[in-house]
Each structure stands twice: as C-alpha cells, then as structure tokens.
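1. mind looking at a prediction? Sequence and model below.
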Amino acid sequence: MKASTKSVIIFMVVYLGSLSILATWVGYLYYIDRKNALIEKMHLEMRYKARSINAQLEYYHMNKSEQFTFYEEGYDIALYDNERELLASTFMDDIDFSKLFYADDDEYYLVETLYKEYLDVKYIVIKKPLDVQQLNEILEEITLIAFYGFIFILFVALLLAKIMLSPIKRSIASLTKFMKDATHEMNTPISTILMSYEHMDKHNLDAKQIRSLDRIDIATKTLSSLYRDLSFASFHDYIEYEDTPIDVKEVILERIKYMDTLIQFKGLKVSTALQPKTIYMDQRKLILLIDNLLSNAIKFSKKNGEIEVSLTENYFSVKDNGIGISKEDQKSIFDRFKSTNSLHGGFGVGLDIVNQICKEYHIKIELESEPKKGSTFRLVWPEQKFNK
C-alpha cells in the first residue's frame, strides 16, 4: 500500500470515526428529547381524559344514576374506590398507586386522585401505550439526516485529504523525477570506471597503489549496487522481467566473489553452508535480494568480524555480528528512505526493495537482531512457488 493511500485511509478513519461518534451521540440525544416530548404530550392528554371522565362521573352522580358507561378510543381506563378496590376497568393490570405517572415497558399509566368522590370513585387510572409509529418516524428522520450528513462529511473529508496531500504529492513527484534523472546520469560514469578498472594493468604496482585500486573497486561496486537499487525503485514498472529456473547456490557464490574486495578490506570472514536449491524467478531480482542482504551485513559488521551465509531447501539467511537493530527500529527498517543508523547510513532503499520482491514472490522475511549482537535476515521460500 502506498504511503499516500495509507495516510488518506488513516485520516478518513480518524476524521469520519470521530465525527460519526459525535453525530451518533447528538442523534441519540435528539431521539431522547423527541421521545420525552411525546411522553409529555401523552401525559397531558391522559390528564385531560381523566378530567373528562371525572366530569362524566359527576354528571351520572347528579342524575343519581349508578349505571354509567365510558369509552375513550386509544385508552384503557380503570376506576377505584377509596380503599383502592376495583369498581370498573377495561384492563386488569396491577397498579402502583404510589406514583402519579409511570411506565412499564412501553405502557404508561396515569393515576388521578379525585378530591370529590362521585359514585364512590376515588382514583381514575388511565393506561396508554407510547405511539410506536411516531417513534419510528423520528428514527426514520434521524436516519435520513444521518445519511445525507455522512455523504456531506465524506465529501468534505475527501476534499480536505486532497488539499492536504497535494503538496506532499508534488514533493514526492519531484523526488521521484530527481531519482530517475540521477539514476540515469549515474549509469555512464559507473560503467566507465568499472570497465577502466577491469582493463587496468595491475602488475608491477606497489602495495600503496594496490590499496588505492582496492578502494576504487569498493567505491565503484558500492555505487553500482546503489545504481541497481535506484534503477529498480525508479523503473521496475517499465522493465520487462522473466522468471526462469535459477541455481541459487551458484548465484550466492558469484555475489560473494563480487564483493570479495570489500570483504577483504574490512578483514571479514565469510563462512558458507550452502545446499543445492533451484527457484523460479527473475535472476536480476534474486541478485538484488542477495546483494542487499550481503552488503548490509558487510557494512554493519565489526572489523575482522564474521558473516554466516546459509542456504537450505527451505530458506536463505545472512547472519552478522555487527551493530544489530533495536526492537523499535525493526518495525520500520523495510520502509523506503528509513535508515536505522544516521552515522553508518543504510537501510534506506535496499531493504525496501527486498521487501517488495519478497512480497511479489510470496517469500517470508524473518529478522532476528539485538543491538551490539548482530542480525540474522532469513528468507523463507514458499514451497509450491519455487520447487521446480
């Protein structure tokens, strides 16, 4: 995943997530407020009905009639005497007379106490369910507002992300162009130096001159490795690669021999334990894998140290006894342009290339390292992919 894409995703998750939490809380408070308003309205209506029923009771009482009827659509009504004995009712629920207005689930009860008793009625109890349809309408309203609000916030988030990433993208584009131009310009002088060195007459030279030539060889091969890394980083999308069966052991021995001058210059001892192994991949990419792991081991090894190179049917590993890598730095050493040691450099492009190639060929990278104790990089081959 590209760094810019990852940044956009993180920004969107944080921005949309925080606003969604805030909007959910606001929506919840709005829903509770509307629901309480409905309950208060229903409470007033139930009190009005109680007074209406009380007026009917007074009418029957004034006319000295004990045969009375009442019906209120949408309401259940119960009448109780002074001893709270049921006189008449359209429902048979137990009533809590200690409360004037209360809810049991979605059913609401109003207990109205009469100051004047008519027909022995002391308490009027009215029961009414909360209007579910109105609650659903409120939820639909909130959902609709939330949907259009999310669309608007998403549009604003994308616009903000584009505005913030625009200067970064321009900087990355400029850096990429510079890398491509610099890589292109490096090819000719490096090739010229290497060719001149190989054709140089090295006989009849004193020790000082030979040592100077060794330094030229080391510097040129270091530049050549950097050139290959930058070429892959800049142009790998435009280069045609071809996977073929490769003898890994032969390539490893060839690359160790290629780096022999640098190995000898630091007084390093390279021990090898190589078993036959054939894989199916592009040889140039395999060389990039091996060269980057070997060059890092050489670069970060102590003078007169030892490097162990192993190859089995299952993995390829390079172990050194150099400066090592801290647990914190191990999390980011495969990121491009990330260097774990400002004094020695390195780990900037090479391990990013190793990571890219390993992902392409489904190779698992394992790292074991401790500061001042060295590092072991292990590439585990996927059996089905590479056993040919």
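-> Happy to help now that I have it.
2. all contacts plus neighbour counts: C-alpha atoms, from now on.
-> Noted.
3. so where do the strands sit in the stretch 201-350 of the chain?
-> For the stretch 201-350 of the chain, strands defined by DSSP state E, counting those that start in this stretch occupy the ranges 244-247, 269-274, 278-281, 306-311, 315-320.
4. let's bring in a second one:
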Amino acid sequence: MVIVLTRSEKSALVRFLSLYLGSSFILLTIIAWLFYKVESNLYYDLITSNMKSVASKISSTIIYAHMTNQKINPEKIRKNIDFDFALYNHKFKRLVGNIEDDIDFTKKIKQYKNSFILIDDSALGHLGVNYVVIKENIFYKKILQLKEKIFISFLLIFAFLFVTGFYLAKMFIKPITNERLKLNNFIKDTTHELNTPITAILMCTSKGSSLSEKNLQRINLSAKRISEIYKDLIYLFLEDKKKESPKILKIDEILNEQIEYFKALASKKRIEIITQIEPTTFYIDKESFIRLSNNLISNAIKYNKIDGNVTIILKNNKLIVKDSGIGIDKKNLKDIFKRFYRANDVQGGFGIGLNIVYTICKEYNIDVDVDSTQNVGTTFTLTLNSTLTAQ
C-alpha cells in the first residue's frame, strides 16, 4: 500500500531521517576512527616487534659468526627475512645490504616516506658491524587495506541504517497517516450524509412545491435524520456531559417509540419490521439507550435489501436486532466497532454508529455478539448484564 504524505508529514519524515541519519553518521564516524586508531597501532606494534626480532637475530648471527671465526652470508640472511636490511660500521658506512636511504642514526626507529626503518646496535662491533638496519615495506599497504575495509564497511552499515531508518519512519508515521485518511473520509461521508436530508428538505420547500402530507413526512424524516447525525457527533466527539443520570428505565417502551419512527424510513425500502418485545427494565440513561438502539436499527435498514425484513427482539435480558441485508465478511467482523471503520462503500454512513454502540455497551456492562453471513444478513445480540436489570 502506497502511503500518500502531506507536506507536514513529509517535513516530519525528513526531519526524523535527518536527525537519525546525522546522529548515526557521527556515531559511525567516531567508531570508524577509533577502530582505525586501534588497528593501525596494532599493525605498527606487530611490524616493529617483528623488525626488532629480525634485527636481534641478525645481530646474534653476527656475534656467533665472530665467536666461531666464520663469515656472514648476506644473501642467506636476505632469504630468511621479509624485510630489507643493511649492516653499518661505527662510521655509519654501509658494509652490505640493499637499503639505499640516508639513515638518521640518532633515532632507533623512524618513518621514511611510506616505510619504517629500525636501527639495532646490539652487534657491538663484531665483524666490524655496529648497526643492523631493518626496513619494512608492508605497513603502508596494510594501512591502505585497513582504510578500504573501514570505508566499505562504513558505507554498507550506513546504507543499512538509512533503509532501516526510512522503514521505521514510514512505519511510525503510517498510523498517523491512516487516521488522517480516516478523518478525511469521515468528513466527506458526513458531508454526504448531511447533504441527502438537506436536499430533500430543500426540494420539498422549493417554489412550486406544495406542503402535502407526503412532503411534510419527507421533511420530518430528513429533519430527524439531521438531528440523529448531530446527536451522534455530539455524543462521540464532544463527550456531552449533559445527558441524564442513569436510572432504571422501561426500555421496552422507549424501543417501541423509536421503532415507530423507523417504520416510516423502512417503508421507503419496502422493509418489514418484525417485533417481539417484552416488558424489560434496565439501568441506563435514556439518551444512551436511544443512541444504542437507533444505531443498530438504522444500520439494519440501511444495509438491508429491498423487500427485506428487520427483526427486533427484546426478552430475557437480551436485545436482538436481525436483518436480511448484505451481511459482513467474516474477516471484517473484528474491526466493525472501530471508529471511522466501514466494511464497504456501497451504502451511506461514516463509520461511527457501531463505535457508539460499543462505547455505550462498555459503559453499561453490556455484552455484544455479532453473527453475520454475506448476502444473508447480520444479527446483533446484546446481553444486559447489569446487576440492576429487572424484569
């Protein structure tokens, strides 16, 4: 699903990614620099240690040769070591070796261009050799390889962090975007819902239209529909606290009154309302029960078929509203009580009716059970669990 972002959402996404990637870049740079320093020092210590070991072995060889009246073999020495070497006398004159650089004998180890040269004086003048000089040619190559490895690793990790950050940002902003889209759809649907009864009123009261009994009935139904929409919005969004206090009500009488209103609406679709209502009392405020029952009956009519029927049963502390309508897909049943959710776009409505039902049921300890089959119908069963329920 492609997420369409507004300018502010894009700006928030860019700011998040900038902060996330900027901090990640700084942190990775510090880690890379520390790793480079540690590894380069390790390479340096390892190579200089090897150079000292080689120089010490050459000095030992020279001393041993002197003690046994033997001569040293420069070619043999060169074959057994991985470094360049040279032997110098006390006047700093090179005796043998393949090092051509000008040597500074005041320092034990010194960098010359891309190499390090180590000077060892442990030969002590044996066979005329006072200094053993060792030159390495691999440290600079090792450092270049290290830098290349760190750079490639840095790019790969940063690319991974970029993809991860972008995914996380989209994931975090998706719920906000979804809510915005739901709100936009809600506003559009509300406008449509209000436009239908308003248009009917305007048509019935326009010039040339007589206020016949039929037109008066249309005006009355349209005005009631607008009133119902207004009350639903007030109840759900403004949390109207002016509602009556809960008390034990004869909900069968209230239900019968509301059904009379819906009969006129049902007749327009040739829908028959079948009732089986027994005297029942329940602890609830009147406005909430009206909102509860009206939304269930309204949906049963709205999503019904022409020449269908609606069955309303109130007995044994249960309110059952059953229709012969289009039904609800099983996979959508878990979402029907969510605010702004609509299982289909076939009929009107804007996805708050069942959310109101759920809110009232939760407030008054009423269990809701829904059973539905597509193209067969839907049944809502409300179990009145309050301890103050009386029959």
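-> Looks like it arrived, so ask away. Owing to the predicted nature of the structure, the values given are computational and were not obtained by experimental measurement.
5. TM value for the aligned chains?
-> Once superposed, the chains reach a TM-score of 0.48 (TM-score structural alignment, normalised by the length of structure 1), with 256 aligned residues with a CA RMSD of 5.2 Å.
6. circling back: mean neighbour count for the strands of the stretch 201-350 of structure 1 - can I get that in a markdown table?
-> Below are those laid out as a markdown table (neighbours: other CA atoms under 10 Å):
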| stretch | mean neighbour count |
| --- | --- |
| strand 244-247 | 14 |
| strand 269-274 | 14 |
| strand 278-281 | 18 |
| strand 306-311 | 20 |
| strand 315-320 | 22 |
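7. for Ala88 of structure 1, which of those is the nearest?
-> Nearest of the strands of the stretch 201-350 of structure 1 to Ala88 of structure 1, taken as CA to CA: strand 315-320 at 89.1 Å.
8. name the residues that touch the closest one?
-> Applying CA atoms under 8 Å, 6 or more residues apart in numbering, the external contacts of strand 315-320 of structure 1 come out as 293-294, 297-298, 301, 305-311, 374-381.
9. among the strands of the stretch 201-350 of structure 1, which comes closest to Glu360 of structure 1?
-> Ranking these by their distance to Glu360 of structure 1 (criterion: CA to CA) puts strand 278-281 first, at 10.1 Å.
10. how distant is the closest one from the center of its chain?
-> The chain centroid and the centroid of strand 278-281 of structure 1 are separated by 34 Å under CA atoms, centre = their mean, to the nearest Å.
11. which helices and strands does it pack with?
-> Identification of packing neighbours for strand 278-281 of structure 1 by 3 or more CA pairs under 8 Å, 6 or more residues apart in numbering; DSSP states H and E yields strand 244-247, helix 383-386.
12. again, only this time at 6 Å
-> If contacts are counted by 3 or more CA pairs under 6 Å, 6 or more residues apart in numbering; DSSP states H and E, strand 278-281 of structure 1 sits against strand 244-247.
13. which residues are contacting the strand it packs on?
-> For strand 244-247 of structure 1, contacts defined as CA atoms under 6 Å, 6 or more residues apart in numbering pick out 278-281.
14. what does stretch 375-388 of structure 1 give?
-> Contacts for stretch 375-388 of structure 1 (CA under 6 Å, 6+ apart): 279-280, 314-320, 324, 363-369.
15. and Leu46 of structure 2, how many neighbours does it have?
-> 12 (other CA atoms under 10 Å).
16. whoops, Val132 of structure 1 was the one
-> Neighbours of Val132 of structure 1 (other CA under 10 Å): 10.
17. what's the spacing between it and Val125 of structure 1?
-> 22 Å (CA to CA, to the nearest Å).
18. over to Leu19 of structure 1?
-> For Leu19 of structure 1, the distance to Val125 of structure 1 - CA to CA - is 46 Å.
19. ok, the two, which is more surrounded?
-> Using other CA under 10 Å as the criterion, Leu19 of structure 1 and Val125 rank with Val125 on top: 22 against 14.
20. okay, how far is it across stretch 234-250 of structure 2, tip to tip?
-> First-to-last residue span, stretch 234-250 of structure 2, CA to CA: 25 Å.
21. mind listing what's buried along stretch 177-193 of structure 1?
-> By neighbour count on 16 or more other CA atoms under 10 Å, the buried set for stretch 177-193 of structure 1 is 179-180, 183, 190.
22. what about the helices in structure 1?
-> 3-62, 132-198, 207-235, 248-258, 260-265, 283-300, 327-330, 350-360, 383-386 (DSSP state H).
23. over to the stretch 251-391 of structure 2?
-> Along the stretch 251-391 of structure 2, the segments classed as helices by DSSP state H, counting those that start in this stretch run 251-267, 286-302, 353-363.
24. and of these, who's closest to Asn184 of structure 2?
-> Of the helices of the stretch 251-391 of structure 2, nearest to Asn184 of structure 2 by CA to CA is helix 353-363, at 17.2 Å.
25. buried set for the closest one?
-> Using 16+ other CA under 10 Å as the test for burial, helix 353-363 of structure 2 gives 353-361.
26. and the angle from that helix to helix 286-302?
-> Angle between the axes of helix 353-363 of structure 2 and helix 286-302 is 140 degrees (criterion: axes from the mean of the first three to the mean of the last three CA atoms, to 10 degrees).
27. neighbours of the nearest residue to Leu110 of structure 1 once chain neighbours are set aside, how many?
-> Spatially, and ignoring its direct neighbours in sequence, Leu110 of structure 1 is nearest to Phe101 (4.6 Å; CA to CA, 6 or more residues apart in numbering). Using other CA under 10 Å, the number of residues around Phe101 of structure 1 comes to 18.
28. equivalent analysis for the one 10 residues further on, please.
-> Neighbours of Val111 of structure 1 under the rule other CA under 10 Å: 23.
29. correct me if wrong: the residue nearest to Leu110 of structure 1 contacts Glu112.
-> No. With contacts counted by CA atoms under 6 Å, Phe101 of structure 1 stays clear of Glu112, the gap being 8.8 Å.
30. report the contact partners of Trp364 of structure 1.
-> One correction, residue 364 of structure 1 is Lys, not Trp. Contacts of Lys364 of structure 1 (CA under 6 Å, 6+ apart): 379-380.
31. measure it to Ala297 of structure 1 for me?
-> 19 Å.
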